[in-house]
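>>> Could you work out the structure for the sequence below:
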Amino acid sequence: MKTLKSGKIWGGITYYAPGAFSQLLEKACEFVENETDYDTHIMCSAGYGFGHQAVSCVMYHTQGKENPPSLRRFTSIEPQIHQMCSMRTSTHLNFSEELSKFSSNGKHQYWASITIRADISLMELFHDKWQETLTQIQGADGFIFSFGFHPLTKALLENSEKAGGNAAAIPPSDGPLFVLLINPIWALPEDDSRIFRAVGELVSELRSLARERGLLHRYIFTSYGFGKDDILAGYGDESLAKLVETSKRVDPRGLFQLGVPGGFKLPNRTIVGS
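Just a heads-up that it's a prediction; the model follows:
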């Protein structure tokens, strides 16, 4: 098993005024296209909560370099909401604990994701569509709404291929990519139907817009995927075939598919007698 040295990391979250979205998007597209620093990672988002909007960039340098050249394009964006920013040198555990605070137990949540090829004009259109949906449902009690875009850079995909490839079988030629996250959170069950309907329509529209422009990618990030999405098909035919053959060999009766609740399951053809 390959291991990684766990050392000090520089990073955190930088928050910006909502008007900085276009700047952040431009810099994120520049980052995914051109950045070759393997030791950086970013996650960008626009968000709404408690009557206010903000834009943010979660960023890290895993070798602990403070404000490295690869991340200055993000740390220099203004206007920032400085009292909310958390850039620092710390540990992997500490940064994990910081992000875990954004996951709320006991709340109603909807997670959905698509993956697209990097394109500024399409992402601007997506942001506009997200804003339109926000106006329809922001009155729900305890409402929080995130529109995230997390990059799979050319450098990341190339490095992955050199290390033996990735389970999703995404070749470097497919990149760079953005994994998009649409994630509303709210408090009351009586708002479930209208929020599910509005956000479901939004995700469907975003997928159609990307497909029309030839920018939709098959991959759906498993941790963000909606329960009705065909997540495993997004791994590609070759990887899916390997999963099916493995299941036939080690679990012919389908214990893990039929006896274990939750998660995304392989097609039933992997089960003996199906």
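>>> use CA for all of it now, contacts and neighbours both
Will do.
>>> Quick check: which element contains the residue nearest to Tyr60 when sequence neighbours are not counted?
With C-alpha to C-alpha, 6 or more residues apart in numbering as the criterion, Tyr60 has its nearest non-adjacent residue at 4.1 Å, and that residue is Gly11. According to DSSP states H and E, Gly11 maps onto strand 9-16.
>>> helices or strands next to the helix or strand that comes right after that strand in the packing?
Moving toward the C-terminus from strand 9-16, the next helix or strand (DSSP H and E) is helix 21-34. Other helices and strands packing on helix 21-34, by 3 or more C-alpha pairs under 8 Å, 6 or more residues apart in numbering; DSSP states H and E, are strand 40-49, helix 72-75, helix 120-137, strand 144-152, helix 154-162.
>>> residues contacting Leu181?
Residues in contact with Leu181 (C-alpha atoms under 8 Å, 6 or more residues apart in numbering) are 111-114, 146-149, 224.
>>> Give me the neighbour count for the closest residue to Pro172 other than its chain neighbours.
Among residues not flanking Pro172 along the chain, Leu157 sits closest, at 4.9 Å (C-alpha to C-alpha, 6+ apart). Other residues near Leu157 come to 22 when the count uses other C-alpha atoms under 10 Å.
>>> next one: Glu190
Neighbour count of Glu190, defined by other C-alpha under 10 Å: 10.
>>> same question, the one 4 residues further on
A total of 13 residues lie near Arg194 under the criterion other C-alpha under 10 Å.
>>> and it, what element?
Per DSSP H and E: helix 192-212 holds Arg194.
>>> Buried residues, that helix. List them.
Using 16 or more other C-alpha atoms under 10 Å as the test for burial, helix 192-212 gives 195, 199-200, 202-203, 206-207, 209-210.
>>> Among these, which one sits closest to Pro68?
For the buried residues of helix 192-212, the residue nearest Pro68 by C-alpha to C-alpha is Ala210; the value is 33.1 Å.
>>> Distance to Cys29 and neighbour count for the contacts of Leu181 - can I get that in JSON lines?
Listed next are the contacts of Leu181 as JSON lines, based on distance: C-alpha to C-alpha, whole Å; neighbours: other C-alpha atoms under 10 Å:
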{"residue": "Trp111", "distance to Cys29": "24", "neighbour count": "17"}
{"residue": "Ala112", "distance to Cys29": "22", "neighbour count": "22"}
{"residue": "Ser113", "distance to Cys29": "18", "neighbour count": "24"}
{"residue": "Ile114", "distance to Cys29": "17", "neighbour count": "26"}
{"residue": "Ser146", "distance to Cys29": "19", "neighbour count": "21"}
{"residue": "Phe147", "distance to Cys29": "16", "neighbour count": "20"}
{"residue": "Gly148", "distance to Cys29": "14", "neighbour count": "22"}
{"residue": "Phe149", "distance to Cys29": "10", "neighbour count": "26"}
{"residue": "Tyr224", "distance to Cys29": "21", "neighbour count": "18"}
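>>> Proceed likewise with the subsequent sequence, for comparison:
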Amino acid sequence: MDIQANSSQTIHTQFINMIIPQFSKPSKQTTAALALLLPVAVQGQSFTTNHTSQTSTGFAPCDSLIAANLSSIVHLPSSPLYSTLVAGSWAKDTQRAPWCFVTPCNTDEVSKTVVALKDAGNGAGDWHIAIRSGGHGGGSQNSIEQGVIVDLSRMNDTTFDAQTEVASVGSGARWGEVYAELEKFGVGVTGGREAIVGVGGLILGGGLSWYTAREGFACDNVVNFEVVLANGEIVNANATDNSDLFRALKGGSSNFGIVTKFDLKTFPADKLSIDQRTISSEHAGGLIDAIADFTDLDQTFHDNAMIAMMMYNPQQNATIITVKEINTMGKVNSTVFDAINRIPTLAPAKKQTVTLADSAKSAALEANTRNVGVGPLVIANDPQVMRYCVEQHEKLIEDLKKVLGPNEFATIQDFQPFPSYFADIGVQKGGNMLGLERSSRNKIMTISGVILLTPNSEKQYPQVYQRLSAMTESIKAFAKSVGSDEELIYLPYANPMQDAIGSYGPANVEHIRKVAEKFDPSGFFQHRVPGGFKISRVN
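You can find the predicted model right below:
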């Protein structure tokens, strides 16, 4: 599955909306186009109706899909929808042109797809498969060139069972659509914060939410996974059936099979109270102290969430700070934010009380930007390390101004609270793979990124990546020098070079390894589906 809600390729919504115009529409239109173009998915080739005799496409895996009677959902480069599917991955860096796409509509078609691809060319050849849900993962998590992309966007149904209070959600659904459908029944689920982020990748990597302090990560609220294994078998994983797989999927990513459906625990839908403040960078020190105090609050304040973002805005040639304060019960002016609210603002605060669906919609991620990211850092809740982060971010901005010019880029550095009781909730709900329970300290996750705004951004990418990476390494070293480093690498934001799964700790690594070997003994999802974070690459 693609990993993510927000990966190292993802720069946060609120900032992008301020400086970059709308580039593309969510995949709802793509889904509609798929339905319209389905009869002509395979064009420019000649095939008999029973596929016993066919003209080769030139791509052995695509031929195998067609031979398996899946021609109606195979999209070759000659398909009218092919270019739209290429653009289905969010960032420019991951918009790749494969040999063909396959767009299954249901679990049975996913099963047939896996079997056909596993047997293609007798398993030989240097070609690969990518699995795409929402398309927000970095690297090759959801896109590939030498091979096939399995696009799950048509598997996007959301249903609700009032008796069990469980929502069933297709792996290719987007969170905004899920929230809107469930609000018809007066319920919500713990999921992504942006509407167009895909369900599959976010849950399988953990899944931070505005509700995490109250409900845990998104993965903690799954009551059943429907999974297609490498041999095509369809299994359920829950607390009683395949319980080892059930736990491994909570953060274990794409190491076991293709998850086609998630059954999620729901809760009564309350409106969110959202307060957004814009602050001058001269008040960064005071804000950091307020963030640290908020992160140290105990679980009785679990209805509240926040995120703070330091951002270089090229239009203003200045660094500004945006703070988003959330109360998940719709309580306006929650007192937990008093310290932040005493800091002077550059403009009147923007306050609103909205549904979860509207909140996610207003934060819709923009597409087609070239983003430079090197992944997240999780540190102890230490103001001195956060101040060092801000200093390094300002140095990076000055450096990039000299190299690129002041109008050719934008940056972001955010801080997200990770209090220790996040781990407690996960343990109470059966455990996940993140390993947060190994450290009793309250933590902060920080992520830095650069958005390149020029036509030659592809050429600029390597040198900007190098500078951003050097900055991040400097922060890591400083955190370690003062004893404030932490091991976790949050997978949905992780850079492909990071060892996200290895950061879960030896016991969880071993659990993932054993479960992967049990349910995928041939290693199909380790070698033929190489994108993402694989247990086979963890020592």
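>>> Need the TM-score between these chains.
The TM-score (TM-score structural alignment, normalised by the length of structure 1) is 0.89; 267 aligned residues with a C-alpha RMSD of 2.2 Å.
>>> so what corresponds to the residue nearest to Tyr60 of structure 1 in structure 2?
In structure 2, the residue paired with Gly11 of structure 1 is Ile274, using TM-score structural alignment.
>>> quick one: that match and Lys324 touch, right?
Yes - counting by C-alpha atoms under 8 Å, Lys324 is a contact partner of Ile274 of structure 2 at 7.0 Å.
>>> which of these two has more neighbours?
Neighbour totals were compared for Ile274 of structure 2 and Lys324, and Ile274 leads with 24 against 18 (other C-alpha under 10 Å).
>>> Grab the nearest non-local neighbour of Lys27 of structure 1.
Nearest to Lys27 of structure 1 is Arg73, by C-alpha to C-alpha, 6+ apart, at 6.3 Å.
>>> and the equivalent of the one you found over in structure 2, how many neighbours does it have?
The pairwise alignment with structure 2 assigns Arg73 of structure 1 to Ala339, based on TM-score structural alignment. Neighbour count for Ala339 of structure 2, taken as other C-alpha under 10 Å: 15.
>>> do the same with Thr31 of structure 2
Counted with other C-alpha under 10 Å, Thr31 of structure 2 comes out at 18.
>>> what's the helix or strand it falls within aligned against in structure 1?
Per DSSP H and E: Thr31 of structure 2 is located in helix 28-37. Under TM-score structural alignment, helix 28-37 of structure 2 corresponds to no residues of structure 1.
>>> which residues in structure 1 does the next helix or strand after that helix align to?
Counting by DSSP H and E, the next helix or strand C-terminal to helix 28-37 of structure 2 is helix 60-67. Using TM-score structural alignment, none of the residues of structure 1 align to helix 60-67 of structure 2.
>>> Could you do stretch 82-91 of structure 2 as well?
Using TM-score structural alignment, none of the residues of structure 1 align to stretch 82-91 of structure 2.
>>> Then stretch 132-143 of structure 2?
Aligned by TM-score structural alignment, stretch 132-143 of structure 2 falls on no residue of structure 1.
>>> How about stretch 234-244 of structure 2?
Against structure 1, stretch 234-244 of structure 2 falls on no residues (TM-score structural alignment).
>>> go on, stretch 489-501 of structure 2?
Going by TM-score structural alignment: stretch 489-501 of structure 2 matches residues 220-232.
>>> Contacts for the matching stretch next, please.
110-115, 179, 181, 219, 234-235, 240, 264-266.
>>> Swap in 6 Å and give it another go.
111-114, 234 (C-alpha atoms under 6 Å, 6 or more residues apart in numbering).
>>> Turn those residues into TSV, including distance to Ile170 of structure 1 and secondary structure.
Listed next are the contacts of stretch 220-232 of structure 1 as TSV, based on distance: C-alpha to C-alpha, whole Å; DSSP: H, G, I helix; E, B strand; the rest coil:
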residue	distance to Ile170 of structure 1	secondary structure
Trp111	23	coil
Ala112	20	strand
Ser113	17	strand
Ile114	14	strand
Gly234	10	helix
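>>> Pick out whichever of these sits closest to Glu26 of structure 1.
Nearest to Glu26 of structure 1 among these is Ile114, at 19.7 Å by C-alpha to C-alpha.
>>> Please give me every residue in contact with the closest one.
Neighbouring residues of Ile114 of structure 1 by C-alpha under 6 Å, 6+ apart: 180, 220.
>>> run the last query once more with 10 Å
Neighbour list for Ile114 of structure 1: 149, 178-182, 203-204, 206-207, 210, 216-221, 224-226, 229, 234 [criterion: C-alpha atoms under 10 Å, 6 or more residues apart in numbering].
>>> One more: Thr278 of structure 2?
308-309, 320-324, 343-350.
>>> For the residue lying closest to it once chain neighbours are set aside, what is the enclosing helix or strand?
In space, and not counting its chain neighbours, Thr278 of structure 2 is closest to Thr322: 4.6 Å by C-alpha to C-alpha, 6+ apart. Thr322 of structure 2 belongs to strand 318-327 when assigned by DSSP H and E.
>>> Stretch 58-71 of structure 1: end-to-end distance?
11 Å (C-alpha to C-alpha, to the nearest Å).
>>> Which residue in structure 2 aligns with Gly259 of structure 1?
Aligned against structure 2 by TM-score structural alignment, Gly259 of structure 1 finds its counterpart in Arg528.
>>> That match contacts Leu117, correct?
Yes - using C-alpha atoms under 10 Å, Arg528 of structure 2 is in contact with Leu117, at 9.1 Å.
>>> The two: which has the busier surroundings?
Leu117 (24 against 19).
>>> The more buried one matches what in structure 1?
Taking TM-score structural alignment as the criterion, Leu117 of structure 2 has no aligned counterpart in structure 1.
>>> where along the stretch 151-274 of structure 1 do the strands fall?
For the stretch 151-274 of structure 1, strands defined by DSSP state E, counting those that start in this stretch occupy the ranges 177-186, 216-217.
>>> Give me the mean deviation of the first one from structure 2.
Strand 177-186 of structure 1 differs from its equivalent in structure 2 by a mean of 0.8 Å after superposition (mean C-alpha distance after the TM-score superposition for structure 1).
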